[in-house]
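Colleague: Need a 3D model of the sequence below.
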Amino acid sequence: MIIAPKYILTNQNAQDAITKQFDTYKREKTSRDSRMQFADKLVEDYFALHLRVPPTSVLDRLASLILQDELADATPWKSRNNEYHIQSPREELDYHKGLVAKNVPESIATDGNDYRLPTRRQRTPSENAHIDREMGGKRRNDYKSSSSTSV
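Modeller: A predicted model of the protein is given here:
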């Protein structure tokens, strides 16, 4: 793990240190904890030397470094696998247009089973007419035969 040295006085030195940490992540797949320790150390050193937090460009790159696992996740099932996933602008647009299921985490359990209440399909009027034609006579005959024997 690369710790930010005390000589980081400029924004460019901080950016260079973050770039080195990105390279280390790509080579060795460093853990999130080590990246967070690096970010904490860099921000604390910067604050100790300048008495203010680093500029937003440095903080943005640090956030990208920490969230590198989620940002680099290219699987299309990240919305199913992660509770709070990061979406691309296109995925967000699909979500808001309704092209993607919005209640997947609520209805599908961790075991993969869908626990939504089942709903039955409604028959169309033509299907109802067909059932009446096919089965209506049989029901009428059954009713007549059962009612005439009971009287």
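
Colleague: C-alpha only now, for contacts and for neighbours.
Modeller: Noted.

Colleague: Select the longest helix from this protein.
Modeller: Counting by DSSP state H, the longest helix found in the chain is helix 125-150.

Colleague: what about that one, distance to the chain center?
Modeller: 52 Å (Cα atoms, centre = their mean, to the nearest Å).

Colleague: Same question for stretch 71-89.
Modeller: 4 Å.

Colleague: same question, stretch 41-61
Modeller: Distance, centroid of stretch 41-61 to centroid of chain: 30 Å (Cα atoms, centre = their mean).

Colleague: first vs last residue of that stretch, how far apart are they?
Modeller: 15 Å (Cα to Cα, to the nearest Å).

Colleague: Show me which parts of that stretch are buried, residue by residue.
Modeller: 41-46, 54, 58-59, 61 (16 or more other Cα atoms under 10 Å).

Colleague: Would you do the same for the sequence below? I want to compare the two.
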Amino acid sequence: MTEVENVGLRLTNDQFSKEVDDLYARCKGGELADRQTRMAEIETLTERYFAANEGKMPPAPLLDRLATLCLREEMTDAHPDKMTREEWPVMSDTQREEREQTETSGTWAEEIGVDGANYRKDTRENKRKMRVVSTR
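Modeller: The predicted structure is shown next:
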């Protein structure tokens, strides 16, 4: 293929982004519910980009979106016990934030008893902080 013919086949980042958006829309619409079909579509799209852009990689944010699309089942699984029932669990950003909010630090577990009493060793610094808090 000559260079003049190849220019017409160039796939810009904007076009690639629109095609990724189209894949997401088709996936949400149920057309790409099967993982194998979805993976084949993603591979075809990336191969087209490589061929049209002389082997250059697509931008990282678009590759990240395609990776999320590859792992759609894992990323959309909202089951609260996902981390213990899956062999290789993957958390979305939202799921990770929710988990961090409910976790308790190890220090807290060492200092607070089952009865709820604070068993932290009283120190001069701790008492001074409590005096400052109580005077406000």
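
Colleague: what's the TM between chain one and chain two?
Modeller: Overlay of the two chains. TM-score (TM-score structural alignment, normalised by the length of the second structure): 0.59; 93 aligned residues with a Cα RMSD of 2.4 Å.

Colleague: what's the longest helix of the first structure packed up against?
Modeller: Of the remaining helices and strands, none touches helix 125-150 of the first structure by 3 or more Cα pairs under 8 Å, 6 or more residues apart in numbering; DSSP states H and E.

Colleague: Show me which residues of that helix are buried.
Modeller: So helix 125-150 of the first structure, judged by 16+ other Cα under 10 Å, has zero buried residues.

Colleague: returning to that earlier point: among the buried residues of stretch 41-61 of the first structure, which are in strands?
Modeller: Among the buried residues of stretch 41-61 of the first structure, no member falls in strands (criterion: DSSP state E).

Colleague: quick one: N53 of the second structure and G8 touch, right?
Modeller: No: using Cα atoms under 8 Å, N53 of the second structure makes no contact with G8, being 11.4 Å away.

Colleague: before we move on, the earlier item: which one of the buried residues of stretch 41-61 of the first structure is nearest to R27 of the first structure?
Modeller: R61 (18.1 Å; Cα to Cα).

Colleague: Distance of the equivalent of that closest one over in the second structure relative to P59 of the second structure?
Modeller: Under the alignment (TM-score structural alignment), R61 of the first structure pairs with R65 of the second structure. Taking Cα to Cα as the measure, R65 of the second structure falls 10 Å from P59 of the second structure.

Colleague: Next: T12 of the second structure.
Modeller: For T12 of the second structure, the distance to P59 of the second structure - Cα to Cα - is 11 Å.

Colleague: which SS class is H96 of the first structure?
Modeller: When classified by DSSP: H, G, I helix; E, B strand; the rest coil, H96 of the first structure comes out as helix.
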